[in-house]
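>>> Structural data only, the sequence is not supplied:
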């Protein structure tokens, strides 16, 4: 019984530490970038540079590539092209398979640094990335700021 109580207390403490780290990452990003959303040519909102802002459309626009994890193959070769007009093209090729998926749509960038892709096919949110130091990381939701090294796409 004592061991169960100790284990429960340990889980609560570790959860609190994890939540604090996520909040710290989000606040650090907001303070560092001072971003705002604007619409470019009537498309999806994109990040624009504020005074002293290091994250701008020019820096975000471009090709990002990486090898993402795959449960039953050696990886997914992924290329994400973010365009200045708020559109994207996502190409995913599964290693050692003949499967290649192409997706196009619009993207938006939240004030706290999340790139949110919206598919033209479904009209729904497809994938969310978190921007940090010129690299984007696939995350589970628009509130997630946990950086997972295996889920990164680097600007080319």
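Thanks, I have the structure now. Predicted model only: the values in this text are computed from it and were never measured.
>>> For the rest of this, base every contact and every neighbour count on C-alpha atoms.
Will do.
>>> what sits against the most centrally placed residue in the chain?
Among the residues of the chain, residue 129 comes closest to the average C-alpha position under CA atoms, centre = their mean, at 0.9 Å. Contacts for residue 129 (CA atoms under 8 Å, 6 or more residues apart in numbering) come out as 114-116, 136-139, 142.
>>> just checking, which of these belong to helices?
Judged by DSSP state H, the contacts of residue 129 include no members of helices.
>>> among the residues you listed, which two are most distant?
136 and 142 (13.0 Å; CA to CA).
>>> which of the two has more neighbours?
Per other CA atoms under 10 Å, whichever of residue 136 and residue 142 has more neighbours is residue 136, with 25 against 17.
>>> Buried residues of stretch 21-35, list them for me.
22, 25-26, 29, 33-35 (16 or more other CA atoms under 10 Å).
>>> again with stretch 68-83
Those would be 68, 75-83, for stretch 68-83 by 16+ other CA under 10 Å.
>>> Among those residues, which one lies nearest to residue 55?
Among the buried residues of stretch 68-83, and counting by CA to CA, the member closest to residue 55 is residue 82, at 14.0 Å.
>>> Tell me which residues touch residue 150, please.
Taking CA under 8 Å, 6+ apart, we find residue 150 in contact with 67-69.
>>> one step back: show me what contacts the nearest residue to the residue nearest to the centre of the chain once chain neighbours are set aside?
Excluding the flanking residues, the one nearest residue 129 by CA to CA, 6 or more residues apart in numbering is residue 138, at 4.3 Å. Contacts for residue 138 (CA under 8 Å, 6+ apart) come out as 127-130, 148, 151-153.
>>> One more to weigh against that first structure:
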């Protein structure tokens, strides 16, 4: 009887020990699962709030970064809403040459770094709050005492106007996605943005249009105070849509002699080509 009782006690103890061990493993498993869930949630939160969609990143950034064989490299970088850029560089202490390049930029998967297309490396910038940080050739942030020397600060105030935009006659070639093909030479609508008093002068195909425009950071443009002559013509459809495009436009793109008026990131409202004098 004593041996049977002893075996029974040992068996009970083993069962109790195994039960406790299983409970401990379950708690560890639950803890690990919770940490995994939290990590996944953090990744989702990071993706939802990044530089690309949470910061007012479009605008002009300026600064002077270190140079191996000159006094410094003066940089001006314009990032536009349509994900195009204008880069201007000058090597201080050398010739007075100014180098300009433009094109598209792309965001990395995390939405924190932009890469300028068509520019030799290093051509990547980390996008921060009102600042860009130029990355090295490997795409890494410069750290330590030199970190602040690779920062470009966002320019507030004066707007950098793209070369060729103003004092140029722009003839209308496409309206609401439809090319203009039937207009006679003297009836082709055009647009001119004058430097003086930020005035606009336009011809809509029948009537002349006068008004004002305002430029702001990120290639934003708005037209206001518009008035026109009151001639009546057989077909006013193009004119009506042209005026509507001016009223709706809130940004523009200018590349390779083509000017587009846009609203947000939708298809262009109107396209123009530069008239060579």
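Received it, and whenever you're ready, just let me know what you need. Since the structure is predicted, the reported quantities are computational estimates derived from the model, not experimental observations.
>>> Farthest pair within the contacts of residue 138 of the first structure?
127 and 148, at 15.0 Å, using CA to CA across those.
>>> between those two, who's got more neighbours?
For residue 127 of the first structure versus residue 148, the count of surrounding residues by other CA under 10 Å is larger for residue 127: 16 against 10.
>>> after the top helix by length along the first structure, next one along is what?
Counting by DSSP H, the longest helix found in the first structure is helix 2-33. Using DSSP states H and E, the next helix or strand after helix 2-33 of the first structure towards the C-terminus is strand 36-39.
>>> quick revisit: now check the residue nearest to residue 129 of the first structure against the second structure: what is it aligned to?
Using TM-score structural alignment, the equivalent of residue 138 of the first structure in the second structure is residue 134.
>>> Then residue 79 of the first structure?
By TM-score structural alignment, residue 79 of the first structure lines up with residue 76.
>>> Shouldn't that match be within a strand?
Yes - under DSSP: H, G, I helix; E, B strand; the rest coil, residue 76 of the second structure sits within a strand.
>>> Now for the counterpart of residue 92 of the second structure in the first structure: which residues touch it?
Aligned by TM-score structural alignment, residue 92 of the second structure pairs with residue 95 of the first structure. When contacts are counted by CA under 8 Å, 6+ apart, residue 95 of the first structure touches 73-77.
>>> now residue 95 of the first structure: how far from residue 77 of the first structure?
Between residue 95 of the first structure and residue 77 of the first structure the computed distance is 7 Å (CA to CA, to the nearest Å).
>>> Over to residue 143 of the first structure?
25 Å.
>>> for residue 119 of the first structure, same thing?
Note on residue 119 of the first structure: its distance to residue 77 of the first structure, by CA to CA, is 19 Å.
>>> again, but for residue 31 of the first structure
33 Å.
>>> residue ranges for the helices of the second structure, please.
Using DSSP H, helices in the second structure cover 2-48, 51-54, 237-248.
>>> Now distance to residue 190 of the second structure too, for these, in CSV please.
Output for these, formatted as CSV (distance: least, CA to CA, whole Å):
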stretch, distance to residue 190 of the second structure
helix 2-48, 42
helix 51-54, 35
helix 237-248, 10
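>>> Residue 94 of the first structure: how many residues sit nearby?
20.
>>> quick check: longest strand of the first structure.
If you go by DSSP state E, the first structure has its longest strand at strand 100-109.
>>> Which neighbouring elements make contact with that one?
In this structure, strand 100-109 of the first structure packs against strand 45-48, strand 87-94, strand 114-119, with contacts taken as 3 or more CA pairs under 8 Å, 6 or more residues apart in numbering; DSSP states H and E.
>>> Out of those strands, flag the one nearest residue 14 of the first structure.
strand 114-119 (25.1 Å).
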